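Enquirer: Give me a 3D structure for the following:
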Amino acid sequence: MAYVGLLYVGAVLFLNGVMLLGKADPKSIAVFNVFVGGLQVLTPTVLIVAHLDDPTALLNASGIYLFGFTYLYVGIGLLGDLDTSGVGWFSLFVAIMAVGYSFANFRLLGDGPFGVIWLYWAFLWFLFFLLLGLKREGLTRYTGWVAAIEGWVTGAIPSFLILTGYWRSPAVTAAALIVFGVVVFVALWPLTSGSWSPRGGRSGSRESPAH
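Expert: Model (predicted):
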């Protein structure tokens, strides 16, 4: 059930990235955030109730709430035209916890690929904190690209491979994810930071993604 939800986490990250890049109306994207946020609150609740005596299942399910609450927070904020600082500071909490879940996957669960994926999420949510909490609007385009890419690399593709039985060779997968993340996100920085507005064209300022 959790991996079904992961598929739609990929979708909402991709759409949020598209929104930050100025390619979609924020309020139309907000609706999908609410849909996925609701799913990502319902899913771990069902998993926890069904596995109260399984610490591993409880650990895995507990992390899903971080995403569910984020997407509900974003969706409601966009629909209500609210200031982004609240979701930004919550994103800092998520980023810190994501590092902890990465450690848990590496050391307690023996799941290298998802240990790396949690680091991807920690990086993205830290960008959300900088962009939405500290109002570093120069990061809008970079964050949009990172979110859109992570939607596929950490959500849609892993989920589909797991559901179809093709998620194999964990050591190779973890190494490939590390190399891909470092190369792509470093290369994106000079291409996207500081000189482009989210709607295309050179600009010295950026509009808030919440408006």
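
Enquirer: going forward, measure contacts between C-alpha atoms and count neighbours the same way
Expert: Will do.

Enquirer: Please, which helix or strand holds the nearest residue to Thr192 once chain neighbours are set aside?
Expert: Leaving aside its sequence neighbours, Thr192 sits nearest to Tyr142 (Cα to Cα, 6 or more residues apart in numbering; 5.2 Å). For Tyr142, the host element (DSSP states H and E) is helix 140-150.

Enquirer: So the nearest residue to Ala30 once chain neighbours are set aside, which state does it fall into?
Expert: Leaving aside its sequence neighbours, Ala30 sits nearest to Gly75 (Cα to Cα, 6+ apart; 4.1 Å). Secondary structure for Gly75, judged by DSSP: H, G, I helix; E, B strand; the rest coil, is helix.

Enquirer: picking that back up, now do the contacts for the residue nearest to Thr192.
Expert: Leu188, Trp189, Thr192, Ser193 (Cα atoms under 8 Å, 6 or more residues apart in numbering).

Enquirer: The structure of the following sequence is requested for comparison with the preceding one:
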Amino acid sequence: MAYVGLLYVGAVLFLNGVMLLGKADPKSIGVFNIFVGALQVITPTVLIATALADPVTILSASGIYLFGFTYLYVGIGLLGDFDSSGVGWFSLFVAIMALGYSYANFQLLGDSPFGVIWLYWSFLWLLFFLLLGLKREKLTRYTGWVAAIEGWVTAAIPSFLILTGNWRNPSATALTLAVFGVVVFGALWWGTTHEWSLRGFQRGHRAMPVSR
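Expert: Predicted coordinates for the structure are as follows:
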């Protein structure tokens, strides 16, 4: 059941990334955030209620609330046109907790691919904090690209592979994810910050008085 929800987490991350890239209306994306947020609150509640006090199941399910509350918070904020600082500071909490869940997956659950995936999520939610909480607007395009890519790499594709029984070779998968994240997000950082600097230079150049 959790992996079905993860599939739609991929969808909402992709759509939120598209929105940050300026390709979709925020209110329309807000509706889908509420759909997925509700799913990601109901799912762990059912899993925990039926876990029969199994600590591993409860630990795994507890992290899902972090995302469910984020998407509900984002969806309501977009529809109500509220200030984003609350979501931003909650995202800092999520980013820190995601490090703990990464450790738990590596050391307690023996799931190295999801240990890496939780690091991906920690990085993305840190970007949400910087963008929404601290209003670092120059990170908008970078965060949009990271969210859209993570929607596929950390959620949609893994959940589909798990649901179809094709999630294999955990060590190789974890290494591939780690290398992919460093290379792709590093290249994106250079590209988007270079683009921002170039635009700033062009605006400054146009503003300069022309001598005759």
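
Enquirer: Report the TM-score for the pair.
Expert: With the length set by TM-score structural alignment, normalised by the length of the first structure, the two chains reach a TM-score of 0.93; 201 aligned residues with a Cα RMSD of 1.5 Å.

Enquirer: Please tell me how far the alignment partner in the second structure of the residue nearest to Thr192 of the first structure sits from Val41 of the second structure.
Expert: Per TM-score structural alignment, the equivalent position to Tyr142 of the first structure in the second structure is Tyr142. According to Cα to Cα, to the nearest Å, Tyr142 of the second structure and Val41 of the second structure sit 28 Å apart.

Enquirer: Check Arg141 of the second structure too.
Expert: Distance from Arg141 of the second structure to Val41 of the second structure, by Cα to Cα: 29 Å.

Enquirer: same thing with Leu108 of the second structure?
Expert: Taking Cα to Cα, one finds Leu108 of the second structure at 24 Å from Val41 of the second structure.

Enquirer: swap in Gly88 of the second structure?
Expert: The gap separating Gly88 of the second structure from Val41 of the second structure is 20 Å, by Cα to Cα.

Enquirer: and the residue nearest to Leu20 of the first structure when sequence neighbours are not counted, how many neighbours?
Expert: With Cα to Cα, 6+ apart as the criterion, Leu20 of the first structure has its nearest non-adjacent residue at 4.8 Å, and that residue is Gly144. Using other Cα atoms under 10 Å, the number of residues around Gly144 of the first structure comes to 27.

Enquirer: got a list of what Gly144 of the first structure touches?
Expert: Taking Cα under 8 Å, 6+ apart as the test, what Gly144 of the first structure contacts is Asn16, Gly17, Val18, Met19, Leu20, Leu21.

Enquirer: now the longest helix along the second structure against helix 140-150, angle please.
Expert: Ordering each helix of the second structure by length in residues (DSSP state H) puts helix 170-207 first. Going by axes from the mean of the first three to the mean of the last three Cα atoms, to 10 degrees, helix 170-207 of the second structure is angled at 160 degrees with respect to helix 140-150.
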